[in-house]
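Asker: Sequence below, structure please.
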Amino acid sequence: MMSSSPAVLVLAPLGRDAKIAASILATNQIASHICDSLEETVSLLDEAQCLVVAEEALISSDRTRFAAWLENQPAWSDFPIVLLTMRGAEVDTRLAFLDRYLIVLERPFLASSLANSVRSALRARARQREVQSYIEQKQEVADRQKLLIRELHHRVKNTLANVRAMMGATVRSSGNVQDFVRDFSARLVSLADTHSMLTDDYWQTASLHRLLESELGHYETHDRPRIVLEGPNVALVADIAIPVGMAFHELASNSSKFGALSRPKGRLDVRWSVGTSGDTQVVNLAWRERDGPEVEQPKRRGFGTTLLERVVAVQCDAKVELNYHRDGLQFTMALPLRNTRLVPTY
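Answerer: Okay, here's the model as predicted:
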């Protein structure tokens, strides 16, 4: 076997043709490998760029595997072959299957004739490889388009399901039409903001810090900052980012109405870190409010509680805990991270 992958295979087992051809190629800075049999040659064709072969080497061998390899080449490939024949003789009819790929060189040949023939073959192979690269790039583009279409289908279905759930929950928690319009509109805007982050990012992820910033930025006071966001950069795939973004909206909205952000001196700390659980990375996030009104356990479950305890916990496989401490709401979440989208095949 070859220690590296020379561009040219040489098969001429009789006489000194193989050594002479290899020496000529080496003089012209063309790497080659002398094969002992057609069987060895066929096993190396996938890595080679050209074959120099004596006519008698093919005639005296079983050509079945060789012919099958040539026949089964991909559409972009016409593997170049330099066939060494005897001067004045016609190419043996048993080698007619080589017509598409053949450069015929009569022996005895000039060193320059062999070098030029092989260079011509290598240039042709290089152009074929360029075509291969172009075809593969087009296929990658087509595959990505298919993925994006599936992603869009998946995203639209999930978004419509989220909107329907939000509408039902908002209706149940609203005292009048004005409350419904206000709360439902705010939730739609939050959902749209999360989708914008995902769409703007090539990899379809959203930054955890940006999700929090988007929901909490309107409540910050620049003269006396009262919101702390602290943690490493974490990118969330869409299946996680959408419900987590909605959860942050509910926490921020409730805090602005009933919690720390409803008071000028209220404070909010959101800190997170990334750890591991087995082979999975996990974001450990803590939301802590203080210096707000005294907190009481709500008398009924609202949309926010349902979202945190059911949607985030189930859809994101997260462990969440919501504690109504008298001195301020505390929310903790252990969120397993995923590197890929759960896009189904339609």
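Asker: only C-alpha atoms for contact and neighbour calcs from this point on.
Answerer: Will do.
Asker: now the strands: where do they sit in the stretch 51-200 of the chain?
Answerer: 81-86, 102-107 (DSSP state E, counting those that start in this stretch).
Asker: Return the angle between stretch directions for the last one and strand 81-86.
Answerer: So that's strand 102-107. 30 degrees (axes from the mean of the first three to the mean of the last three CA atoms, to 10 degrees).
Asker: Show me what strand 102-107 packs onto, helices and strands only.
Answerer: strand 81-86, helix 111-173 (3 or more CA pairs under 8 Å, 6 or more residues apart in numbering; DSSP states H and E).
Asker: Report the inter-axis angle for it versus helix 111-173.
Answerer: Strand 102-107 runs at 160 degrees relative to helix 111-173, counting by the same axes, to 10 degrees.
Asker: in strand 102-107, what's buried?
Answerer: 102-106 (16 or more other CA atoms under 10 Å).
Asker: again, but for the first one
Answerer: Applying a neighbour-count criterion of 16+ other CA under 10 Å, one finds 81-85 buried in strand 81-86.
Asker: swap in stretch 190-206?
Answerer: Using 16+ other CA under 10 Å as the test for burial, stretch 190-206 gives 190-191, 193-195, 197-198, 204-206.
Asker: and it, how far out from the chain's middle?
Answerer: Distance of stretch 190-206 from its chain centroid, counting by CA atoms, centre = their mean, to the nearest Å, is 17 Å.
Asker: List of residues touching it?
Answerer: Under the criterion CA atoms under 8 Å, 6 or more residues apart in numbering, residues 211, 214-215, 235-238, 241-242, 245-246, 249 lie in contact with stretch 190-206.
Asker: Take those residues and lay them out in CSV including neighbour count, distance to Thr41 and secondary structure.
Answerer: Output for the contacts of stretch 190-206, formatted as CSV (neighbours: other CA atoms under 10 Å; distance: CA to CA, whole Å; DSSP: H, G, I helix; E, B strand; the rest coil):
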residue, neighbour count, distance to Thr41, secondary structure
Leu211, 22, 59, helix
Ser214, 17, 63, helix
Glu215, 21, 66, helix
Ala235, 19, 50, strand
Leu236, 22, 51, strand
Val237, 20, 48, strand
Ala238, 25, 50, helix
Ala241, 24, 54, helix
Ile242, 26, 56, helix
Gly245, 24, 60, helix
Met246, 26, 62, helix
His249, 23, 66, helix
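Asker: For the comparison step, fold the sequence that follows:
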Amino acid sequence: MHSFAGGISDMRFIDAVEAWTLPVMVLNTELEFSFANQAYLESTRKTWAELEGRHVFDVFPEHPERVQQVHHQFRETINGSVTRLDAQPFHIMGPDGIENLHYWQATQEPIRDASGRVTHIVQYVEDVSSRVQAETQRDLIAQELNHRVKNVLSVIQSIARLSSRGQTSVEDFTNEFVSRVGAMSRAHERLYKNDFLGMSLKDLLNDELSAMSVQGEDKFSLDGPRVELSAETAKDLSMVVHELSTNAAKYGCFSVETGSLDIIWTTTDTQTEIVWMETGVGEVGPMKATGFGSKLLRVVRGIDCVRRPHSDGIEVRITLNHSA
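Answerer: Have a look, this model is predicted:
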């Protein structure tokens, strides 16, 4: 049994709460510790000798603005009201000597003597750290989802606007638009499976090329070291690869039986260079600078793309700048 500064008349109360697993402490009207059960001592990593008779704010010093709030609640309880402190943060030293942030939800009730005068405050404490952390995580996820949805809608609006230019029919526009949104969808599906932490370059290329090449993987080859792309880079690059593979399906290596595509990449700490080589197509004319793909390749942040025709097809060099 702990000793009690100031005395508490109802010893049955003390006997009862001593065995509780819920942390409980008692303050006198001077806000000095009169009692703390074993659960409270274990939760705060304190001994009774460190608490007995000491002012609560001497034991747990706080920021001035929060002292004022808590002190107000304590005074209201001394005046006879039941009060409640919601999710107050406390830094508590753990057994390993490292401070851990805990959130406590506390209820204060007055203890009265036989005449009805308030002599003490009893505080029941519940550790709600897990709940607060879950709510914080939920809020962060909601903010991130809102951010991503806005970005996706912004990209779709741009795709719709640019896809409509130069189209002579609703059907042509619809086909172009659906195809490009499909590229975004494939990238997002792969990112979702990886908790939006990114994806590998090879997976991105294989997904997009397999979707665009009706002859399957026999029409293209991929060769290079493992490169992990951030979520943002993966989404941007998927659009670039989609445009290149769409052109390959319409006019390039995927449009003719003799065509093939070889993609080779190398990487350093600062950038990854991808060489996209289409062959078996025959001589290709000058690259148009006014189409959707050309506009896209000029504005994607952190990705440089240079296209050059050669005697039997087209070569594209794509540079991913990791620092961008």
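Asker: Mind checking the strands of the stretch 51-200 of structure 1 for the one nearest to Val141 of structure 1?
Answerer: Each of the strands of the stretch 51-200 of structure 1 was scored for nearness to Val141 of structure 1 using CA to CA, and the closest is strand 81-86 (33.2 Å).
Asker: Tell me the residues of structure 2 aligned with that closest one.
Answerer: Aligned by TM-score structural alignment, strand 81-86 of structure 1 falls on no residue of structure 2.
Asker: in the stretch 151-300 of structure 1, which spans are helices?
Answerer: Using DSSP state H, counting those that start in this stretch, the helices assigned to the stretch 151-300 of structure 1 run over residues 177-200, 208-216, 238-258.
Asker: quick one: the equivalent of Lys257 of structure 1 over in structure 2 and Ala187 of structure 2, what's the gap?
Answerer: With TM-score structural alignment as the criterion, the equivalent of Lys257 of structure 1 in structure 2 is Lys250. According to CA to CA, to the nearest Å, Lys250 of structure 2 and Ala187 of structure 2 sit 22 Å apart.
Asker: about what we covered before: could you save the strands of the stretch 51-200 of structure 1 as TSV and add columns showing distance to Thr221 of structure 1?
Answerer: Formatted as TSV, the strands of the stretch 51-200 of structure 1 follow (distance: least, CA to CA, whole Å):
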stretch	distance to Thr221 of structure 1
strand 81-86	76
strand 102-107	79
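Asker: Can you tell me which of these is nearest to Gly292 of structure 1?
Answerer: Among those, strand 81-86 sits nearest to Gly292 of structure 1 (CA to CA), with 82.9 Å.
Asker: Check which helices and strands the closest one is in contact with.
Answerer: On a contact count with 3+ CA pairs under 8 Å, 6+ apart, strand 81-86 of structure 1 meets strand 50-54, helix 55-59, strand 102-107, helix 111-173.
Asker: hey, which of the ones you listed is tucked in deepest?
Answerer: Mean neighbour counts were taken over these using mean count of other CA atoms under 10 Å, and the top value, a mean of 25, falls to strand 50-54.
Asker: burial count for Ile318 of structure 2?
Answerer: 21 (other CA atoms under 10 Å).
Asker: which residue lines up with Arg288 of structure 1 in structure 2?
Answerer: If you follow Arg288 of structure 1 across to structure 2 using TM-score structural alignment, you land on Met277.
Asker: so that match makes contact with Trp265?
Answerer: No: Met277 of structure 2 lies out of contact with Trp265 (CA atoms under 8 Å); the separation is 11.2 Å.
Asker: Secondary structure element holding Val306 of structure 2?
Answerer: Taking DSSP states H and E as the criterion, Val306 of structure 2 maps to strand 303-310.
Asker: Now the element after that strand, going C-ward?
Answerer: Past strand 303-310 of structure 2, the next helix or strand by DSSP H and E is strand 313-321.
Asker: Average offset of that next one relative to structure 1?
Answerer: Here strand 313-321 of structure 2, set against structure 1 after superposition, deviates by a mean of 1.9 Å using mean CA distance after the TM-score superposition for structure 1.
Asker: so what does that strand touch, helix or strand wise?
Answerer: strand 271-279, strand 303-310.
Asker: still on that earlier bit, between the strand holding Val306 of structure 2 and helix 231-250, what angle do the directions make?
Answerer: If you take the same axes, to 10 degrees, strand 303-310 of structure 2 sits at 20 degrees to helix 231-250.
Asker: next one: strand 303-310 of structure 2 to chain centre, how far?
Answerer: On CA atoms, centre = their mean, the centre of strand 303-310 of structure 2 falls 35 Å from the chain's centre.
Asker: so it matches what in structure 1?
Answerer: Under TM-score structural alignment, strand 303-310 of structure 2 corresponds to residues 318-325 of structure 1.
Asker: who's in contact with the aligned residue in structure 1 for His322 of structure 2?
Answerer: Using TM-score structural alignment, the partner of His322 of structure 2 in structure 1 is Leu337. Applying CA under 8 Å, 6+ apart, we find Leu337 of structure 1 in contact with 236, 280-283.
Asker: which of those residues show up in structure 2 as well?
Answerer: Checking these against structure 2 (both residues aligned by TM-score structural alignment, their matches' CA atoms under 8 Å), the contacts still present are 282-283.
Asker: which one of the contacts of Leu337 of structure 1 is nearest Val295 of structure 1?
Answerer: Distances from Val295 of structure 1 to the contacts of Leu337 of structure 1, taken by CA to CA, are shortest for Val283, at 26.6 Å.
Asker: Report the separation between the closest one and Ile135 of structure 1.
Answerer: 41 Å.
Asker: what does Ala334 of structure 1 give?
Answerer: Distance from Ala334 of structure 1 to Ile135 of structure 1, by CA to CA: 44 Å.
Asker: For the helices and strands packed on strand 81-86 of structure 1, give me TSV that also has distance to Trp69 of structure 1.
Answerer: Converted to TSV, those look like this (distance: least, CA to CA, whole Å):
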stretch	distance to Trp69 of structure 1
strand 50-54	13
helix 55-59	14
strand 102-107	15
helix 111-173	16
